[in-house]
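Colleague: Predicted coordinates and the sequence they were generated for:
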Amino acid sequence: MTEEDDATKYAERADFLEGDELYGWTVDHEYFRSIQRKIIQSGAKLLVGPRGSGKTHHFRYAHLSCKDNKSGPLTVYVSFTRYYNLEPYLRDSREALQIFHSWVLAKILIAVHEDFPDSYLTASEDQPALNPGSLREFIAEAERGADPSVMNKAHRSLSISQVTALLETIMVNQRRRRVVLMLDDAALVLTPEYMVEFFDIFRSLKTLKISPKASVYPGTTEYGPRFHADHDAEKVQAWLNVNDEKYGVFMERIARDRLGLTGDLLGADVSKLLAYAAFGIPRAFITMCRQFIDEQSQSVQQQFNKVINGHVGFRKSEYFSLADKTPQYRDIIRVGWDVFEGMVEEAKRHTEESIPERKATIIGLVKNDDQKRERMIRFLVEAGLLYELPPVSHGPDRDYGRFMPHYGFLIDRRAFVKGRGWSPAKIISGIEAPEKKHPIRRKMESILDADALRRIELNLPACKDCGTERISDHQSYCHNCGARLIDPSIFEECMKIPVDELPITEKQKERIKSQTDIRTLGDIVSSADPASELRKARHIGEKRANKIYRLAKSVEEEFFS
């Protein structure tokens, strides 16, 4: 196997795999097949899971499977990863929602044209607004933040009925019985206004012949007042419970069939431990397997500990990155980490007391009507740090939300084994021990001290004119000076990331800053010709300029992923 093949095999994101690779390396397992059946069924569905749980993989696989299968539905796959490029319109234009609405529909139409070009052109020949070339131009303008006054007015008036009519016409042309719309990256968490609009569109796209599906996060996806997630669509769980009886076999198949790992390379017990430490996230498992093989420590124990330490450190930093993306929740996210740490310690202490006969990893938190506390827990679920189980009730005022803290953190703190020795088999035995009959029951007040509880508040930006702090997150005008309050742009904050923080060499950073006009990430990714500007720096030719541009784009994508 070539180095390039090996790198592809260990690719962590389905977005980066070619169709044949994605199709050929998919693990055939009943858990996977059950989700595939849901995706291609009729009816609206929401594919729910945190980052890395495989939502994109499921959609792309289903799309490829149906593409040449004439007995299956006509499928359309669309990714909305670049929605954040439209975020500045929310601050600068009254037409923001109209532009976003048309952008969503245009993205769907272009996806249809790419898969069925001849049928598309036939079905849309009398409608200039559906011209693929001008639709692509409109999408590019919107993602570039063009002035609304210069945009093509026809595309900004695209309607749901135009899209559904065209889809059903092509469906008949292709001799299919129905249409499945796969709308990936639909949890537009950095722009809740767009998220509400998106699910209005989602609901309206559903017809007798068209079944929309969308991938969402388990914690913070906001559906808006007109979309009821449990009524308008069926939720499909794409995050496998680490205690599910199918879990071990599914992860073992990933190691064997996807990664081609044998006992010589990893060891059966180590592979199993890494699978449990991944906590149901295939991307995390693939990453840890690669790191373990690459690690050249003196012993298997040192290799394993280094990989686990790195994994829990990354999970922590990824969680805290939410504070950069949603600064109004900065303190809530920080206090949330204290809650998570408290839950891990509770699970560790109770498991140590009962292991090896029983483990105690399920924690029941008394439900509270405080929306900010609820949002705090939602962030932990979205980050994949807490796995939510069905709630339980033990009588009036004794309703509990049930959660499991991330097993990687419990493994890192030796919660599943007694004594000082290191034995993968004993750790696995502890993990696979039956759960105690009753979960650990706690109130938030028993996990956090009074000071932390007071910090569960929104961080609202002050008035830019007089500096007075806001008193409400719904406030439009300053209560002190009357000036209009403007929310900070998350997109613009990303564009301000300095060159010094890009993953390039120190010499390249110095040359770019001293020999070009580039100072920030935005100067690179927003430039009409970034390669030419980068090549003004000494020793940066065409190949290096392209590589720096790709690295800059990866920083942008990771910021908003």
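Modeller: The structure has been received and is ready for your questions. Numbering: from 1, shown residues only.

Colleague: Please count neighbours and contacts with C-alpha atoms only from this point.
Modeller: OK.

Colleague: what sits against residue 147?
Modeller: Counting by C-alpha atoms under 8 Å, 6 or more residues apart in numbering, residue 147 makes contact with nothing.

Colleague: who touches stretch 5-18?
Modeller: Applying C-alpha under 8 Å, 6+ apart, the contact partners of stretch 5-18 are 22, 52, 54, 56, 57, 258, 259, 283, 284, 286, 287, 290.

Colleague: what about that stretch, distance to the chain center?
Modeller: With C-alpha atoms, centre = their mean, to the nearest Å as the basis, stretch 5-18 stands 17 Å off its chain's centre.

Colleague: same question, stretch 317-334
Modeller: 15 Å.

Colleague: same check, this time on stretch 293-307
Modeller: Using C-alpha atoms, centre = their mean, the offset of stretch 293-307 from its chain centre is 29 Å.

Colleague: try stretch 93-107
Modeller: Chain-centre distance of stretch 93-107: 22 Å, with C-alpha atoms, centre = their mean.

Colleague: rewinding a little: which two in the contacts of stretch 5-18 are spaced the farthest apart?
Modeller: Using C-alpha to C-alpha, these span at most 21.0 Å, a distance reached by 56 and 290.

Colleague: okay, pairing it with this:
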Amino acid sequence: MTQIYLRTESIKSEDIKGLSVVNSEDLNIINALKSSEPCLLEGSRGTGKSFLMKVSEIEIEEEDPKALPVFVAFNKSSLINTDDDLQFYHWMLAKTIKALANKLRKRGFSVSSYSASLLSNDESDNSDSVEQDLKSIVKIFEDSYKGRSHIDVSSLPDIEDVKEAIESICIENGLERVFFFFDEAAHVFRPEQQRQFFSLFKDLRSPYIICNAAIYPGVTYFGESFEVTHDCTYKKIERNIRDSDYLQYFKDIVFKQANEEIQQAFENQRELFNTLAFCAGGNPRILLKTVQDLEKVNTSSVNSLIKEFYRGRIWAEHTELGEKYKGHQEIIDWGRDFLEETVIPTIEKYNAVRKEKGVDESSIYFWVHKNCPEPVKEALRLLTYTGIINKIGSSVRATRSELGARYEVKYGCILSLEAKPHAESKHFYESLSTKKHPEFGKQHPSYTGIVGFSLVKTDDDQYKASLKSMLEKPIDVLSLLTDWQKEKLKGAGILTIEDLHSKSEANLIESIYSVGPVRARLMKNAATAELLEYLSG
């Protein structure tokens, strides 16, 4: 119905603030990201982690002339495949220094020959040549998916030299600190990458360097040397559908991008908007996606979309994780079955019984014992990553004072099971209660099928096979590209994910006829962002 930005990467930096909507919790996160303490920001896919980091970067530039914010995207981590045991650490280091050098050049700050020599282990004292060397190393790493590569990293500096160089650059240019914003911190199915990331995150700490990073819930491996409680400030993006400002907040987000026709239609039928907003369960991207896909702003279209999206599409994305990463397929498939065949029917039955008894109380919640089998916990963690469920308490007392975790199933997944979702939504929402909900003890019968599962992590050979399979997929699997974009790409001979990845921006501009350079660049950025998110899980 309308074209909407679904990703931060697709938005120009100068447009970020204009599309920004922040509430008190967001302001708290932004202040933490702008503070002198390192910060980790946790949130499921599409909740706005990258956007808040971008807003923080821009505000630092506007407000503090003695600070230098540097945004570093690690979304190409899925392509790294070399014979270097510390491949990810070295790639991150090269990419981080390259981003710093690029930002220094753009801001017109000088880099002395001494600082340049510290940033290069080959004793180069020219900042331009250092940047070119780093660019070359980064490119070789990011092309290594084509075949296991040997990369000479001898020119990369020692981490202590990097810190000394940054201190020198700050003193030379009257800067007090450099802020690094690390987006897509590491590949969620490659734990070793994540451990190396947190080693770098901790190694970089100095009076002149502040590190911030976006991470996912449930699937982050910190390693033995990193302690969340001691080494950073930890923030979560939590947008509870029961918050008093929830509807206004999400209305503002949608109205920042929707055209006047859609705005007026939702103003005239606010309850339809409210239903879609509640269904999204606090996820801006899901709400924007459903608004974009809505054929008309009327009850029939809203009901159809809710059923199609929350009964089908959202589950298909979760199942696709198992198809991409075979080492996790059993756990992923079991988790979906557990939710669809056990948890949700139990919640439905619970709600029906309460309704029959005349108790005005409904639930979208369930509780799992803290001592349930580890594979159950892993399956729930992966469901949290994809955003189908949300962990809203890890030490909640249930019946007989047992301790466990309370989860929330996405509102839309429960509401979509109704024959007329919109007609039921208002009363269902108003009767929601967290006081009572179905409970699954430590030996619940539904766990029988998962007890024997091993918690296999994806090894390099499995990962390489998975990556090869994904690169061969048609571009049709990139769900957030518009049909128009896909047709233009196909018309230019770009049929698979690998075709798209191998095309440079210049190639794309030349290949797509009737599309100017600016639009081609936006298409390339949007397509690359979607491609890299697809590869990362």
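Modeller: Yep, that arrived. Worth saying up front: this structure is predicted, and the values here are computed from it rather than measured.

Colleague: quick revisit: between residue 56 and residue 290 of structure 1, tell me which one has more neighbours.
Modeller: Taking other C-alpha atoms under 10 Å, residue 56 of structure 1 and residue 290 do not tie; residue 56 has more neighbours (22 against 16).

Colleague: contacting residues around the strand of greatest length in structure 2?
Modeller: If you go by DSSP state E, structure 2 has its longest strand at strand 389-397. For strand 389-397 of structure 2, contacts defined as C-alpha under 8 Å, 6+ apart pick out 370, 380, 383, 384, 403, 404, 405, 406, 407, 408, 409, 410.

Colleague: With stretch 77-89 of structure 1 instead?
Modeller: The contact list for stretch 77-89 of structure 1, computed with C-alpha under 8 Å, 6+ apart, reads 59-60, 63, 95-96, 100, 104, 107-108, 111, 142-145, 181-186, 188, 190-191, 489-492, 560-561.

Colleague: Give me the buried stretch members for stretch 493-501 of structure 2, please.
Modeller: 494, 495, 496, 497, 498, 499, 500 (16 or more other C-alpha atoms under 10 Å).

Colleague: The closest residue to the third one other than its chain neighbours - how many residues pack around it?
Modeller: Spelled out, that is residue 496 of structure 2. Spatial nearest neighbour of residue 496 of structure 2, chain neighbours left out: residue 474 (4.1 Å); criterion: C-alpha to C-alpha, 6 or more residues apart in numbering. Number of residues near residue 474 of structure 2 (other C-alpha under 10 Å) recorded here: 16.

Colleague: One more: residue 118 of structure 2?
Modeller: Residue 118 of structure 2: 26 surrounding residues under other C-alpha under 10 Å.

Colleague: surely residue 184 of structure 2 meets residue 214?
Modeller: Yes. If you go by C-alpha atoms under 8 Å, residue 184 of structure 2 and residue 214 touch, sitting 6.2 Å apart.

Colleague: if I read this right, residue 360 of structure 1 contacts residue 344, doesn't it?
Modeller: No. Counting by C-alpha under 8 Å, residue 360 of structure 1 does not reach residue 344; the two are 10.6 Å apart.

Colleague: who has more neighbours, the two?
Modeller: Using other C-alpha under 10 Å, the more surrounded residue of residue 360 of structure 1 and residue 344 is residue 360, with 27 against 22.

Colleague: To which residue of structure 1 is residue 115 of structure 2 aligned?
Modeller: Residue 115 of structure 2 maps onto residue 124 of structure 1 when the alignment is built from TM-score structural alignment.

Colleague: no, scratch that, I was asking about residue 284 of structure 2
Modeller: With TM-score structural alignment defining the correspondence, residue 284 of structure 2 maps onto residue 282 in structure 1.

Colleague: which ones are touching the aligned partner of residue 376 of structure 1 in structure 2?
Modeller: For residue 376 of structure 1, the aligned residue in structure 2 is residue 379 (criterion: TM-score structural alignment). Residues near residue 379 of structure 2 by C-alpha under 8 Å, 6+ apart: 331, 332, 334, 335.

Colleague: repeat for residue 283 of structure 2
Modeller: Each residue near residue 283 of structure 2 by C-alpha under 8 Å, 6+ apart is listed here: 46, 47, 239.

Colleague: Turn these into TSV, columns for distance to residue 270 of structure 2, neighbour count and secondary structure.
Modeller: Formatted as TSV, these follow (distance: C-alpha to C-alpha, whole Å; neighbours: other C-alpha atoms under 10 Å; DSSP: H, G, I helix; E, B strand; the rest coil):
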residue	distance to residue 270 of structure 2	neighbour count	secondary structure
46	24	20	coil
47	23	19	coil
239	20	18	coil
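
Colleague: Now render these as a markdown table, adding distance to residue 323 of structure 2.
Modeller: Shown next, in a markdown table, are these (distance: C-alpha to C-alpha, whole Å):
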| residue | distance to residue 323 of structure 2 |
| --- | --- |
| 46 | 21 |
| 47 | 24 |
| 239 | 30 |
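
Colleague: Quickly name whichever of the residues you listed is closest to residue 25 of structure 2.
Modeller: If you rank those by distance to residue 25 of structure 2 using C-alpha to C-alpha, residue 239 comes first, at 8.6 Å.

Colleague: Give me the nearest residue to that closest one, chain neighbours excluded.
Modeller: residue 282 (4.9 Å).

Colleague: Please apply the same query to residue 373 of structure 2.
Modeller: residue 451 (6.5 Å).

Colleague: Tell me the spacing between the match of residue 115 of structure 2 and residue 179 of structure 1.
Modeller: Separation of residue 124 of structure 1 from residue 179 of structure 1 (C-alpha to C-alpha, to the nearest Å): 18 Å.

Colleague: what's the neighbour count on residue 139 of structure 1?
Modeller: Residues lying near residue 139 of structure 1 (other C-alpha under 10 Å) number 21.

Colleague: show me what contacts it?
Modeller: 103, 106, 107.

Colleague: Can you state the mean residue-to-residue distance of the helix or strand harbouring residue 247 of structure 2 versus structure 1?
Modeller: Secondary structure from DSSP states H and E places residue 247 of structure 2 in helix 246-255. For helix 246-255 of structure 2, the mean deviation from structure 1 after alignment is 2.3 Å (mean C-alpha distance after the TM-score superposition for structure 1).

Colleague: in the helix or strand just after that helix, what's buried?
Modeller: Counting by DSSP H and E, the element after helix 246-255 of structure 2 in chain order, helix or strand, is helix 260-268. Within helix 260-268 of structure 2, the residues that qualify as buried are 262, 263, 266, counting by 16+ other C-alpha under 10 Å.

Colleague: Residue 205 of structure 2: which of those is nearest?
Modeller: Among the buried residues of helix 260-268 of structure 2, residue 263 lies closest to residue 205 of structure 2 (C-alpha to C-alpha), at 46.2 Å.
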